[in-house]
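>>> got a predicted structure plus its sequence, pasted below:
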Amino acid sequence: MTRQFAGKTAFVTGGGSGIGRASALALAADGALVTVAGRTTDTLKETVRLIEAAGGSARYVVADVTDEAQIEHAVQDATAGTGRLDIALNNAGYDGEYQLTKDYSSQLLDRMIALNVRGMFLSMKHELRYMTAQGSGAMVNMSSGAGLIGVPGFSGYAATKAAEIAMTKSSALEVADQGIRINAVCPGLVDTPLIADLDPEYRASLGASHPLGRIARAEEIADAVVWLASDKSSFVTGIALPVDGGYSVP
């Protein structure tokens, strides 16, 4: 059976762990040649190893998305050998920490703006240059449910995630007539090593706060990424898709 991304190239920022790794594995399983980018060589190598062990094709490039020269080079690497960029997942970002607005650290806010807003903007900028030149492409931006609703103690984080959604919608309108679709995924809490290390009772309370009664697996978010990157969502662009177990429902 032909895999739906056979012959296509994909680029994933923040591909060394969590949602980025799960998405890279899922895209590769469907036939894409995946290039994962991030700042930590060991985790990127492990993602490539897992993809290859499952029979897929992958490579990695070390890059800081806040550095324009580095992300430009990383996108170039992703197109090496094919000259194409068919799928881009902009997943790199920073979650921050709980701080009330009146006590919010300016340094923390600057860090989140640099990674979440500037990093995604620069990634999109250089990815779109390839996609517009070839007249096709599917881009997925990893935002958060926090960009859709208020989250006490995370005002700075929520602001950057709302900015990601605004960039997604604006850019989607710019290129809608050029064969390119851009969408965002807005997860709720996802089962990551950070969550796994929490106190069991607190972890249980986090799951209970989602109407479906649990937090997500990274693979469930990756499923949404694959759908938005595929022809099965060919009439979908400019959306911010909640994948949050009902958490953001009014």
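Nice, thanks for sending it over.
>>> only C-alpha atoms for contact and neighbour calcs from this point on.
OK.
>>> spell out the residue ranges of the helices in the protein.
Secondary structure of the chain, counting by DSSP state H: helices at 18-29, 41-53, 68-79, 106-112, 119-134, 155-175, 193-196, 200-208, 218-229.
>>> pick the most deeply packed of the ones you listed.
helix 18-29 (a mean of 26; mean count of other Cα atoms under 10 Å).
>>> surely Thr168 touches Cys186?
No: using Cα atoms under 8 Å, Thr168 makes no contact with Cys186, being 11.8 Å away.
>>> got another, please set it beside the one above:
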Amino acid sequence: MFDYTDSVVLITGAGSGIGHATAQRFANEGAHVIVADIDTEAGQETAEQINTNHGSATFVEVDTSRPSSIAALIDATLEEHGRLDCAINNAATGNQPSPITDIDEEDWNQVIDVNQTGVWAGMKYELPALLESGGGAIVNVASKAGIRGSPGRAPYGASKHAVVGLTRTAALEVAGDGVRVNAVCPTIVDTPALRSMSEEEREAVIKNVPMERAATPEEVANVIVWLCSKEASFITGQAIPVDGGETQQ
């Protein structure tokens, strides 16, 4: 158990999946959670669930493909709470499997804008807020696709490699200022996206994982919460696989 009492934690893409599980976990540890998502219904539902269960959460709509939207999110957080202690840049999108030669510019830009530019803009505005609050932690949600090749998923793989690079660069820039920056790199996670696949597709994905199953959102959330805690106080600039051993093959 970790004590996040009175901490303000911002999570993008918190309406579902890893973001939802992470919001719930931080709230259970005493944090006030800023639930940020482009999906208003899902984000509000996450915040309502937390508040109903005696936690503390506020929903703020954000479009992470637009830096101005992220800037407004940070401004709203500081205006209401006066501080920011942890930020989780989790919002992401993907592309339909396709070889590089068949990917059009619009599909490329959509993935890069959300996954790569969104993380850069997130840290651009989060870091000053964290420094003003006296320090804190950022965790960027990358992917196993950020540390190995992903045939058919060039936009997604490129963007997640960029997330790892941004993480390492930011970590070095603020290492002496009381802010730590790390990334998590999950394998396939048991989310609605996985369950929407055919049984054959699910089996094909999961067979590559040595532990022979998908990760749960809660297992990824556990690593994120730990990375933000004092228990991980000397860890920064790392891209930590949460992958059941898959990237070790």
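It's in. Note that the coordinates shown come from a computational prediction; the quantities given were computed from them, not determined experimentally.
>>> adding distance to Ile182 of the first structure, write the helices of the first structure out as JSON lines.
Shown next, in JSON lines, are the helices of the first structure (distance: least, Cα to Cα, whole Å):
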{"stretch": "helix 18-29", "distance to Ile182 of the first structure": "16"}
{"stretch": "helix 41-53", "distance to Ile182 of the first structure": "25"}
{"stretch": "helix 68-79", "distance to Ile182 of the first structure": "17"}
{"stretch": "helix 106-112", "distance to Ile182 of the first structure": "22"}
{"stretch": "helix 119-134", "distance to Ile182 of the first structure": "10"}
{"stretch": "helix 155-175", "distance to Ile182 of the first structure": "5"}
{"stretch": "helix 193-196", "distance to Ile182 of the first structure": "29"}
{"stretch": "helix 200-208", "distance to Ile182 of the first structure": "30"}
{"stretch": "helix 218-229", "distance to Ile182 of the first structure": "9"}
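>>> Asp95 of the first structure: which of those helices is closest?
helix 155-175 (6.6 Å; Cα to Cα).
>>> mean shift of that closest one relative to the second structure?
Once fitted to the second structure, helix 155-175 of the first structure is off its aligned match by 0.6 Å on average (mean Cα distance after the TM-score superposition for the first structure).
>>> kindly calculate the angle that that helix makes with helix 119-134.
10 degrees (axes from the mean of the first three to the mean of the last three Cα atoms, to 10 degrees).
>>> and helix 155-175 of the first structure, how far from the chain's centre?
13 Å (Cα atoms, centre = their mean, to the nearest Å).
>>> residue farthest from the centroid of the second structure?
Going by Cα atoms, centre = their mean, the residue of the second structure most distant from its centre is Thr101, 29.0 Å out.
>>> can you give me the end-to-end distance of stretch 191-203 of the second structure?
15 Å (Cα to Cα, to the nearest Å).
>>> in the lengthiest strand in the second structure, what counts as buried?
Longest strand in the second structure by number of residues (criterion: DSSP state E): strand 179-186. For strand 179-186 of the second structure, the neighbour count (16 or more other Cα atoms under 10 Å) marks Val179, Arg180, Val181, Asn182, Ala183, Val184, Cys185, Pro186 as buried.
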